[in-house]
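**Q** sequence? don't have it. structure:
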């Protein structure tokens, strides 16, 4: 088994061999080197243009999740050399999505949901937009959510790369990106990295910077993990039980309603669709400010963003407009669904 991993201290990528000593082929832009493997070594030679299947699969995955086009490895003397030669096209696991058909001559709309939710939460908005605007509308589950696969990498660069691969596959660029919370940070990352692929952007109740005024949804995870429900309950009964269990930790009923969207019945047991353990381990980078270079100069709407964030946001999104919807909460689409949709429709028109 071979993998390529990022050194957290240096940011470099290195090949790690996890099995017995074996010969692995790759292209290396340096003399043959011997690479560390838990006390063992294996040789990597240059000039060979084929790979073992396992090496190629893991190499692609590691490169893609790192968001880079090449990797750096170190020989036993500590010298760095670049490993190249594999075409990288997004992370290997496909995202789960739902696409509503529409006109080809209009930029499609892409909804990106927030933490611990799934694509079904925007189902009503997606249908309404498709009917009222004639556009194609895509709803997507990022990895570790809904029906998309599990991944240990929850960085916004990785989620943006996943989105780019999917949109390229479906031929849905340039597009309109509408993101809520974590989904909004993914949308902003994508727009800053690939501005030519984004027609316009809507960010719902999240800033690209650390926002202490927003609820830390990770505080809810222990309460979610403590719930153990058998599948002999109806959905409505299960939701009533979960609502009672979460009330002590989650005071806002709109957030509890938001969480119900991820409660599903699997093999006679109610479970959460989101991979809670992985997301909790990555919470610092999920909650942190975006670490992305770039400027997006297209039309941008920020819904319910506190004014003290506006000047910094304008540096990254010079055409940003700001709209405050009063008497609402972080889950804007549940608390004020009509005003949420009207804001989007007015912006698109």
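**A** It's in. Just so it is clear, the model here is predicted, and its values are computed rather than measured.
**Q** CA only for contacts and neighbour counts going forward, please
**A** OK.
**Q** please enumerate the helices of this protein.
**A** 53-66, 123-133, 156-170, 182-193, 221-225, 235-246, 253-260, 276-281, 283-287, 310-316, 332-335, 337-348 (DSSP state H).
**Q** identify the residues contacting residue 136.
**A** 99, 100, 101, 102, 103, 104, 106, 107, 108, 109, 130 (CA atoms under 8 Å, 6 or more residues apart in numbering).
**Q** next, count neighbours for residue 188.
**A** Neighbour count of residue 188, defined by other CA atoms under 10 Å: 31.
**Q** for it, give its distance to residue 300.
**A** 10 Å (CA to CA, to the nearest Å).
**Q** quick check: neighbours shared by these two?
**A** Common neighbours of residue 188 and residue 300 (CA under 8 Å, 6+ apart) are 201, 203.
**Q** how near is the residue nearest to residue 107 when sequence neighbours are not counted to residue 156?
**A** Distance criterion CA to CA, 6 or more residues apart in numbering; nearest residue to residue 107, sequence neighbours excluded, is residue 175 at 4.9 Å. Remark: distance between residue 175 and residue 156 (CA to CA) = 19 Å.
**Q** what's the burial count for the nearest residue to residue 209 once chain neighbours are set aside?
**A** In this structure, residue 209 finds its nearest non-sequential neighbour in residue 289, 4.0 Å apart by CA to CA, 6+ apart. Neighbour count for residue 289, taken as other CA under 10 Å: 14.
**Q** check contacts around residue 289.
**A** By CA under 8 Å, 6+ apart, the neighbours of residue 289 are 208, 209, 210.
**Q** ok, residue 145 next?
**A** 116, 117, 118, 273, 274, 275.
**Q** between those residues, which is closest to residue 293?
**A** Distance ranking of the contacts of residue 145 against residue 293, using CA to CA, places residue 116 first at 27.0 Å.
**Q** and the contacts of residue 289, which of them are buried?
**A** Taking 16 or more other CA atoms under 10 Å as the criterion, what is buried in the contacts of residue 289 is residue 208.
**Q** okay if I get the contacts of residue 289 as TSV plus distance to residue 251?
**A** TSV is the format used below for the contacts of residue 289 (distance: CA to CA, whole Å):
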residue	distance to residue 251
208	26
209	25
210	22
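**Q** and stretch 309-322, which residues are buried?
**A** In stretch 309-322, the ones that count as buried by 16+ other CA under 10 Å are 310, 313, 316, 317, 318, 320.
**Q** now the fourth one, nearest residue through space, not along the chain?
**A** Using CA to CA, 6+ apart and skipping the chain neighbours, the partner closest in space to residue 317 is residue 296 (5.2 Å).
**Q** the structure to be compared is supplied as follows:
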């Protein structure tokens, strides 16, 4: 494989193989799926759904860790264009052809950015509860970072101890479980450490509310695009529909009666919509 440009971060990943793959390479490089997680998430949260989609669609699914998340490298720049270019580099490094991009939240905006930046590289996109608009990040996300920083400062040894600290911030159990996945055992130390750079991510709060393109400064993406919209969140407001159709004229919007974490809250409905969309296109 070629080396990465200095600004690119190599993405850690899990490969979930389809039932049909080339016997010589053990890979089906045609029409793979790349699954991109949201803020403070990782490839692990999409593991079961990736397996399900690989089996249902007979396509290989790569679940990625985006920069500054999971097992991927850290970099002081954290915005959608940088993440999109990392994914573009991943596609080239692995010789993948015309992949489908599925992204949740932060991962959705990164996928949409890459589709507009390199439309010939991507066949279609599934954007899960985010869209190409400027929408300030909710204050809750800063609270998440503060709670994690406090747990790390207090040198916790077990996840249960970290959870007790997160409770002090009035966070719901599913949110605490999601945040706790970022605490890992440190070699040679009895204490848990955070695998995400909180300082970098705190500085990224502004850029993560933005979208790098505006209508008129980039051609529309010609491929099919599915937006899954959580009715109990405000990441895809109705006011964004016109902008979505201008950036992604071959798009459809499907409402899901749940909160922001669609993949976890409505796994069966999510899988059915994705399979329907991808089989159609």
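**A** Structure received. No experiment lies behind these values; they were computed from the predicted model shown.
**Q** what's the TM between chain one and chain two?
**A** TM-score for the superposed chains, counting by TM-score structural alignment, normalised by the length of structure 2: 0.83, backed by 256 aligned residues with a CA RMSD of 2.3 Å.
**Q** ok, which of the helices of structure 1 comes nearest residue 74 of structure 1?
**A** Across these, closest to residue 74 of structure 1 is helix 53-66 (CA to CA), at 15.6 Å.
**Q** tell me the helices and strands packed up against the closest one.
**A** Under the contact definition 3 or more CA pairs under 8 Å, 6 or more residues apart in numbering; DSSP states H and E, helix 53-66 of structure 1 sits against strand 2-6, helix 156-170.
**Q** would you mind putting those into TSV with distance to residue 285 of structure 1 and mean neighbour count alongside?
**A** Shown next, in TSV, are the helices and strands packed on helix 53-66 of structure 1 (distance: least, CA to CA, whole Å; neighbours: other CA atoms under 10 Å):
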stretch	distance to residue 285 of structure 1	mean neighbour count
strand 2-6	15	20
helix 156-170	8	20
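**Q** can you find the partner of residue 198 of structure 1 in structure 2?
**A** Under the alignment (TM-score structural alignment), residue 198 of structure 1 pairs with residue 122 in structure 2.
**Q** could you report the neighbour count for that match?
**A** Neighbour tally, residue 122 of structure 2, other CA under 10 Å: 23.
**Q** look at the residue mapped onto residue 101 of structure 1 from structure 2 and say how many residues are nearby.
**A** When structure 2 is aligned by TM-score structural alignment, the residue opposite residue 101 of structure 1 is residue 17. The tally of other residues near residue 17 of structure 2 (other CA under 10 Å) stands at 21.
**Q** nearest residue to residue 17 of structure 2 in space, please, no chain neighbours.
**A** residue 60 (4.6 Å).
**Q** now which residue in structure 1 aligns to the one you found?
**A** Aligned partner of residue 60 of structure 2 by TM-score structural alignment: residue 136.
**Q** repeat for residue 145 of structure 2
**A** Aligned partner of residue 145 of structure 2 by TM-score structural alignment: residue 221.
**Q** likewise for residue 270 of structure 2?
**A** In structure 1, residue 270 of structure 2 lands on residue 340 (TM-score structural alignment).
**Q** same thing with residue 228 of structure 2?
**A** In structure 1, residue 228 of structure 2 lines up with residue 303, judged by TM-score structural alignment.
**Q** quick revisit: burial measure for the match of residue 145 of structure 2, as a count.
**A** 15.
**Q** ok, now residue 33 of structure 1?
**A** So residue 33 of structure 1, with other CA under 10 Å, has 21 neighbours.
**Q** surely it is in contact with residue 43?
**A** Yes - judged on CA atoms under 8 Å, residue 33 of structure 1 makes contact with residue 43 at a distance of 6.0 Å.
**Q** picking up where we left off before, state the distance from the match of residue 101 of structure 1 to residue 202 of structure 2.
**A** The gap separating residue 17 of structure 2 from residue 202 of structure 2 is 35 Å, by CA to CA.
**Q** and for residue 184 of structure 2?
**A** Residue 184 of structure 2 sits 20 Å away from residue 202 of structure 2, taking CA to CA as the criterion.
**Q** quick check: end-to-end length of stretch 106-126 of structure 2?
**A** 13 Å.
**Q** which residue comes closest to residue 30 of structure 2 once chain neighbours are left out?
**A** residue 97 (5.3 Å).
**Q** identify the residue of structure 1 aligned to that neighbour.
**A** Aligned partner of residue 97 of structure 2 by TM-score structural alignment: residue 173.
**Q** state the distance from residue 246 of structure 2 to residue 222 of structure 2.
**A** 11 Å.
**Q** how many neighbours does whichever residue in structure 2 pairs up with residue 307 of structure 1 have?
**A** For residue 307 of structure 1, the aligned position in structure 2 is residue 238, judged by TM-score structural alignment. Around residue 238 of structure 2 sit 9 other residues, with neighbours defined as other CA under 10 Å.
**Q** check contacts around residue 238 of structure 2.
**A** Contact analysis of residue 238 of structure 2 by CA under 8 Å, 6+ apart lists nothing.
**Q** sorry, back to before: my read is that the residue nearest to residue 30 of structure 2 contacts residue 32, right?
**A** Yes - between residue 97 of structure 2 and residue 32 there is a contact under CA under 8 Å: 7.4 Å.
**Q** settle it for me: which of those two has more neighbours?
**A** For residue 97 of structure 2 and residue 32, the more surrounded residue by other CA under 10 Å is residue 32, and the numbers stand at 25 against 17.
**Q** residue 94 is in contact with that one, correct?
**A** No - taking contacts as CA under 8 Å, residue 32 of structure 2 lies outside contact range of residue 94: 10.9 Å.
**Q** still on that earlier bit, residues near the residue nearest to residue 107 of structure 1, how many?
**A** By other CA under 10 Å, the residues close to residue 175 of structure 1 number 22.
**Q** for the one 5 residues further on, same thing?
**A** Counted with other CA under 10 Å, residues neighbouring residue 180 of structure 1 total 24.
**Q** where's the spatially most central residue of structure 1 relative to residue 321 of structure 1, distance?
**A** For structure 1, the residue nearest the mean C-alpha position is residue 159 (3.4 Å; CA atoms, centre = their mean). Counting by CA to CA, the separation of residue 159 of structure 1 from residue 321 of structure 1 is 25 Å.
**Q** equivalent analysis for residue 340 of structure 1, please.
**A** In terms of CA to CA, residue 340 of structure 1 sits 15 Å off from residue 321 of structure 1.
**Q** same check on residue 198 of structure 1?
**A** Residue 198 of structure 1 is 16 Å from residue 321 of structure 1, by CA to CA.
**Q** for residue 15 of structure 1, what are its contacts?
**A** Going by CA under 8 Å, 6+ apart, residue 15 of structure 1 touches 2, 3, 4, 5, 35, 73.
**Q** next one: residue 106 of structure 2
**A** 37, 38, 39, 80, 130, 208.
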